[in-house]
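Chemist: my questions concern the predicted model and sequence given below.
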Amino acid sequence: GFILFYVGLVLRFTHATTDEEFFAARIVMAIDLEIWWLRSLSFILVVRFLGPHIVAIGKMLKDLAFFMCIIAIVMTGYGVASRAMVYYPNANRFNETGISIAFNGRDIFRQIAYPVYYLMYGEFGTELDDLDNNRDEAWSISTHVLLAVHMLFVNILLTNLLIAMFSKRFDQVYEDTQNIWHTQQYIFTREYYTRAPFFPPISLIYDMYYLCRLTFFNIRRVCFKKSADPRAKTFSKLKAIGFWWH
C-alpha cells in the first residue's frame, strides 16, 4: 500500500502533463485505494465475533490459490484445444464476430483466457452460437463434446471441491476461535506499537530517521562493542495484556 502510494505520487507530479500520461498515476492510485479499503478490515480483527472470520477468509485464500492453479490448467487445456479446432482453422468464417487470430499476448488472453474463464460463471458469449451455426461440422461436434466435459469437470466437480475445502477450513477456525482472537489482539497491538506516530507521507521521514538510527546503533554495537540503543522500542506480551485488560 505504501509503495503504491509513493509510486502514484511520483507519477502524479512527474508524468501527468497530458491526459494519456495521467492514466498511469490514476491507475496506480486507484489500485492503492482499493488496497487501503481492504486493509481497513484489519480493525475488525479485534472484534471478538468477527475477527476469527477474517482469519478464516485469509486461510481460505490460500486454499483458493491452490484451486486456481487447477482451474488455470483446466481452462488453458480447453481454451487452446477449442480455439485450435474452431477459430484458427476457420478464421474467415467468424470475421463478423470480432474473433482475432493474431498470436500475441493481448489476443491470447482476450480470445482464450477471458472467454474460457467466464464459462465457469455460465457466461457463454458467442461460444455456443458459433458452434450451433455449424452443427454438422466435425470440429463443431468435437468442441461440443469437449465443452460438455469441461463444464462437468469445472462447474460441478471442482466447484464442489472448493466448497468442501472452504467448509473444512471454516470448521478448523471455528474450533479454535478463542485462541485466534487473543493472537490477533496481540498482533494488532504490536503492529501499532511499532508503527510511526505520523500518517503518510510524513511517516516516511520518521521511518528513514528510525532506519538510520537502527543502522547506526547496530554498527556501534558490532564494531565498537558498545551498548544497543537505549531508546529502542521494546514490546512484551505483558504490555499487550495490560492494554487490553484496561
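Modeler: Yes, it's here. Residues are numbered from 1 along each chain as shown.
Chemist: every contact and neighbour count from this point should use C-alpha atoms.
Modeler: OK.
Chemist: what about Thr177, how many neighbours?
Modeler: 19 (other C-alpha atoms under 10 Å).
Chemist: quick one: it from Phe124, how far?
Modeler: 42 Å (C-alpha to C-alpha, to the nearest Å).
Chemist: and for Thr194?
Modeler: 51 Å.
Chemist: kindly report the same for Ser142.
Modeler: 17 Å.
Chemist: more neighbours, Thr194 and Phe124?
Modeler: A count of neighbours by other C-alpha under 10 Å puts Phe124 above the other of Thr194 and Phe124, at 14 against 11.
Chemist: report the contact partners of the more buried one.
Modeler: 115, 118 (C-alpha atoms under 8 Å, 6 or more residues apart in numbering).
Chemist: not counting stretch 215-229 itself, show me its contacts.
Modeler: By C-alpha under 8 Å, 6+ apart, stretch 215-229 touches Leu214.
Chemist: so how far is it from its chain's centroid?
Modeler: Stretch 215-229 sits 40 Å away from the centroid of its parent chain (C-alpha atoms, centre = their mean, to the nearest Å).
Chemist: centre-most residue in this protein?
Modeler: Nearest to the mean C-alpha position of the chain, by C-alpha atoms, centre = their mean, lies Leu61 at 8.6 Å.
Chemist: which SS state does it fall under?
Modeler: Assigned with DSSP: H, G, I helix; E, B strand; the rest coil, Leu61 falls in the helix class.
Chemist: ok, second structure coming up, stack it against the first:
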Amino acid sequence: MVTSCCGLGFFFFIDKLFYPGKIILCIDFVVFCLRLMAIFTINRTLGPKIIIMMDMFFFMFLLSIWVVAYGVAKQGILIHNDNRLDWIIRGAVYEPYLIIFGSFPENIDKTRFDINSCSMDGTDPMKPKCPVLNENQMTVFPEWLTIIMLCIYLLCANILLINLLIAIFNYSFEEVHDNTDRIWKFQRYQLIKEYYSRPAPPPPFIIFSHLYLFIKMVCFKTGFCKCKPTINLLKVDIYYIVSKSSKP
C-alpha cells in the first residue's frame, strides 16, 4: 500500500519523478501478482502445491555459496583494482549465475579473449575492465587455474546442485500429494483466520480503519473509554467452518 501510494504520487503529481514513480508501480505490480498466490489456497489441488515452492528458497542458499565463491575468486584473479561497483557485482555474482544457464565467459580463456571487448583502464562505462595484461597486451593470469575452477564450478552447480533440487522437488511432491487434504484444510483455516481479522475497507481506504483501531487501542489502554477490545474468532469456530465447507 505504501509503495503504491508513493508510486501514484510520483507518477501523477511530480513531473521530475515520473519515471521513478513508474518503476515503483512496476515493482508494486510484481508484488501484487505474487500476493495473489495466496488465493490459490482455496483450491484443494493448487493450494498444497505452493508449499513445494518454498524448497526453492532453501536451495538458493546452497547455490549462492558456490556462485559467490567462484565469482569472487574469478574476479580477483582476472581483474586488478576495478573501482566500479556495478561491474564488480556483475563479474562476481551476475556472470557466475549466468554460467549455470549456459552463458560461458570468454575472458578466462586466452584463445577466446578479445581485447576489444573490454576497457584497458576501466573508464568505459559500457565495457568491463580488461584482465591483467603484460607489455605485449597478452593476458598474464594462470589460464590453467581459471579453467579448472570453471570445471569444478560447473560440476558442483550444474550437475550436483541441480540434481539435488530435482530430488528435493520429487520428495516434496510425494509428501504433499500424500497429505493433500490435511494441508489444504490447514491452509484454508489460516486464510479464513487472516481475512476475519482484517478491516473491512479495501486499500487504500484501509488506512482509516488502522487509524480507528489505533485510537481505540490508545483509549482502551489509557482508560478514557470503556470500549471492549475486539474478540477474535475462536479456533473451534474456524475449524467448524472449514470442516463444513470442505465437505462435498
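Modeler: Looks like it came in fine. No experiment lies behind these values; they were computed from the predicted model shown.
Chemist: now the TM-score, please.
Modeler: Put the two chains on top of each other and the TM-score (TM-score structural alignment, normalised by the length of the first structure) is 0.77; 220 aligned residues with a C-alpha RMSD of 2.8 Å.
Chemist: what does Ala164 of the first structure correspond to in the second structure?
Modeler: Matched to the second structure by TM-score structural alignment, Ala164 of the first structure sits across from Ala167.
Chemist: burial count for its match?
Modeler: 12.
Chemist: same deal with Arg39 of the first structure?
Modeler: There are 11 residues near Arg39 of the first structure, going by other C-alpha under 10 Å.
Chemist: what's the helix or strand for it?
Modeler: If you go by DSSP states H and E, Arg39 of the first structure is part of helix 19-39.
Chemist: now what about that helix, what contacts it?
Modeler: With contacts defined as C-alpha under 8 Å, 6+ apart, helix 19-39 of the first structure is touched by 1, 4-5, 7-9, 11-12, 15-16.
Chemist: among those residues, who's most crowded?
Modeler: Gly8 (23 neighbours).
Chemist: remind me what the helix or strand in which that one is found packs against, helices and strands.
Modeler: Assigned by DSSP H and E, Gly8 of the first structure belongs to helix 2-14. Applying 3 or more C-alpha pairs under 8 Å, 6 or more residues apart in numbering; DSSP states H and E, one finds that helix 2-14 of the first structure contacts helix 19-39.
Chemist: now the helices for the second structure?
Modeler: Taking DSSP state H as the test, the helices found in the second structure are 2-13, 18-35, 50-78, 85-89, 95-99, 143-153, 162-178, 180-196, 206-222, 235-245.
Chemist: deepest of these, which one?
Modeler: Among the helices of the second structure, helix 95-99 has the highest mean neighbour count (mean count of other C-alpha atoms under 10 Å), at a mean of 19.
Chemist: Provide the aligned range in the first structure for that one.
Modeler: With TM-score structural alignment as the criterion, helix 95-99 of the second structure aligns to 115-119.
Chemist: picking that back up, now distance to Arg44 of the second structure too, for the helices of the second structure, in TSV please.
Modeler: Formatted as TSV, these follow (distance: least, C-alpha to C-alpha, whole Å):
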stretch	distance to Arg44 of the second structure
helix 2-13	32
helix 18-35	18
helix 50-78	11
helix 85-89	43
helix 95-99	36
helix 143-153	41
helix 162-178	11
helix 180-196	6
helix 206-222	30
helix 235-245	12
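Chemist: Asn43 of the second structure: which of those is closest?
Modeler: Nearest to Asn43 of the second structure, of all the helices of the second structure, is helix 180-196, at 7.8 Å by C-alpha to C-alpha.
Chemist: in the first structure, what stretch matches that closest one?
Modeler: So helix 180-196 of the second structure sits over residues 177-193 in the first structure, by TM-score structural alignment.
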